[in-house]
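# Requesting a structural model of the entry that follows:
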Amino acid sequence: MHLLNEELWFPPVSETHPSGILAVGGDLSTERLLLAYHSGIFPWFEDGEPITWWAPDWRMVLFLDDLKVSKSMRNILNRGIFKVTFNQAFKAVIANCQSVKREGQHGTWITDDMIAAYVKLHELGHAKSVEVWQNGELVGGLYGVDLGSIFCGESMFSKVSNASKVAFIHLVECLKKNNYLLLDCQVYNEHLESLGCVEIERDAFMTILNHREE
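The predicted model follows:
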């Protein structure tokens, strides 16, 4: 595990600790965040903890053609009960992702400094959001970092049933239309698996990421 200072660099992901942690320290500057994502690394830590950078052995991803949409979900989409927009309320989306209560989770890894850093990424065109509205109210959404042909999802929220799924499905449809290679979801959870996401080895993920860079 490496300790970062002000120098703008990361060790190779092959030096990641078995826990999935590659390095600790550094900052959340735009330059460092972009270097991290382009290197297959992401930040993940709770308020009061040092900045921690991850590159786990297994990566949760969605190959876009493998998206699973249930019949009931298709019915919800066809009914048009939600309005979906892109990049219209980024700060509101990330603020909701920070504040929403999650089962089995006491705090949040989306700190105020993290919000400021990703809002700046958004203003520079590197971070994107999907918003889901119902009766004029923001009821769901997600945000992430856009690498051009890979989208790195960060977090999503839902205030009403299925709103985050609607955001996810619309994002995937948009990525497919624009010939993206992959949706990176970082770490495993059952909800993502139900939508078609799978875990792949870090080396396989890095091969896809590096192909994107060519």
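# Only C-alpha atoms from now on, for both contacts and neighbour counts.
Will do.
# any idea how far the lengthiest helix in the chain is from the chain center?
Scanning the chain for the longest helix, with DSSP state H as the assignment, gives helix 163-177. Between the mean C-alpha location of helix 163-177 and the chain-wide mean there is a distance of 13 Å, by CA atoms, centre = their mean, to the nearest Å.
# Can you spell out which helices and strands pack onto that helix?
Other helices and strands packing on helix 163-177, by 3 or more CA pairs under 8 Å, 6 or more residues apart in numbering; DSSP states H and E, are strand 127-134, strand 137-146, strand 150-158.
# 10 Å instead?
Secondary-structure packing of helix 163-177 (3 or more CA pairs under 10 Å, 6 or more residues apart in numbering; DSSP states H and E): helix 71-79, strand 83-86, strand 127-134, strand 137-146, strand 150-158, strand 182-186, helix 190-194.
# how about those in TSV, adding mean neighbour count and distance to residue 214?
Shown next, in TSV, are the helices and strands packed on helix 163-177 (neighbours: other CA atoms under 10 Å; distance: least, CA to CA, whole Å):
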stretch	mean neighbour count	distance to residue 214
helix 71-79	12	37
strand 83-86	18	28
strand 127-134	23	21
strand 137-146	24	16
strand 150-158	22	13
strand 182-186	22	15
helix 190-194	13	29
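# To compare against the first, here's the next sequence to fold:
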Amino acid sequence: MRPLLHWVTAEDPLPPPHAALREPNGLLAAGNDLSAQRLLEAYRSGIFPWYSEGQPVLWWSPDPRMVLALDRFKASRSLVKTVRRIRREGLWSIAFDQDFAAVIQACAQPREGLGDGTWITAQIAAAYCDLHRLGHAHSVEIRNEDRALIGGLYGVSIGRMFFGESMFAREPDASKIALFALVELLLAQGFRVIDCQQNTRHLASLGATEVPRMAFLSEVSELVAQPSPDWSAVRISFPNA
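Here you go, the predicted structure:
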């Protein structure tokens, strides 16, 4: 008998991650509620939303889970050279939480080779902007000499756990440099890992690896319970940031 997918109303709690389907891997529940409170409940439980326009809100907790241990971040020699040059010459400015809405809109733009669709719907963008106003969603922005936004990323932070969501680049290596800056920032604040959700070759090339869901959930439970940094005081030490 095929397992049934849970439907959750705004009043229902999300089911536990171990109730997720094996196929498609990690699909846990569906519903219509994407409030900030629902998102925080989900992330604290190792669950994230992922769906397309016209679908209900779909909740996922795949097994295994892709994570980036911050001390295993792989920065290529060419990337390190680029970062050093940017710092030395002040070619680009890199900032934190200065234009969250612009970053999420840039991440929502169609990608070359991936068609016209995007999973970052207007509903998703509005929900994460709400989380940003509550101090739980954060962005890294990269601007060129003309102050044009050329790269960045955003994600969710609870306690000392960071959940990566999406990144974009309009210039070569811009998204990698944003991640480089985020890793430095998180290490300085006592973080250990970034949740990368699902396996991709790009993430693997940067040092991310798959871990069993149970191990991931154990780490999430520990880290979300730790005190959050004072994000209002956090700065990235790049030129003009």
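# What value does the TM-score take for this pair?
The TM-score (TM-score structural alignment, normalised by the length of structure 1) is 0.97; 214 aligned residues with a CA RMSD of 1.1 Å.
# returning to what we had before: what comes up buried for the longest helix of structure 1?
Along helix 163-177 of structure 1, these residues count as buried under the neighbour rule (16 or more other CA atoms under 10 Å): 163, 164, 165, 166, 167, 168, 169, 170, 171, 172, 175, 176.
# want to throw the helices and strands packed on helix 163-177 of structure 1 into TSV with distance to residue 6 of structure 1?
Below are these laid out as TSV (distance: least, CA to CA, whole Å):
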stretch	distance to residue 6 of structure 1
helix 71-79	47
strand 83-86	34
strand 127-134	23
strand 137-146	23
strand 150-158	25
strand 182-186	26
helix 190-194	35
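# which residues touch the residue nearest the centre of structure 2?
Closest to where the C-alpha atoms of structure 2 average out (CA atoms, centre = their mean) is residue 164, at 1.7 Å. Applying CA atoms under 10 Å, 6 or more residues apart in numbering to residue 164 of structure 2 gives the contacts 67-68, 137-139, 153-157, 179, 193-197.
# Take those residues and map them onto structure 1. Which survive?
Retained contacts for those in structure 1, judged by both residues aligned by TM-score structural alignment, their matches' CA atoms under 10 Å, are 67, 137-139, 153-157, 179, 194-197.
# Turn those into JSON lines, including distance to residue 40 of structure 2.
Formatted as JSON lines, these follow (distance: CA to CA, whole Å):
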{"residue": "67", "distance to residue 40 of structure 2": "19"}
{"residue": "137", "distance to residue 40 of structure 2": "10"}
{"residue": "138", "distance to residue 40 of structure 2": "14"}
{"residue": "139", "distance to residue 40 of structure 2": "17"}
{"residue": "153", "distance to residue 40 of structure 2": "19"}
{"residue": "154", "distance to residue 40 of structure 2": "15"}
{"residue": "155", "distance to residue 40 of structure 2": "12"}
{"residue": "156", "distance to residue 40 of structure 2": "9"}
{"residue": "157", "distance to residue 40 of structure 2": "9"}
{"residue": "179", "distance to residue 40 of structure 2": "23"}
{"residue": "194", "distance to residue 40 of structure 2": "16"}
{"residue": "195", "distance to residue 40 of structure 2": "15"}
{"residue": "196", "distance to residue 40 of structure 2": "17"}
{"residue": "197", "distance to residue 40 of structure 2": "16"}
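# and the counterpart of residue 112 of structure 1 in structure 2, how many neighbours does it have?
In structure 2, residue 112 of structure 1 lines up with residue 122, judged by TM-score structural alignment. Number of residues near residue 122 of structure 2 (other CA atoms under 10 Å) recorded here: 11.
# residues touching the residue of structure 1 most remote from its centre, list them.
No residue in structure 1 has its C-alpha farther from the mean C-alpha position than residue 79, which lies at 27.5 Å (CA atoms, centre = their mean). Residue 79 of structure 1 makes contacts with residue 73, as judged by CA under 10 Å, 6+ apart.
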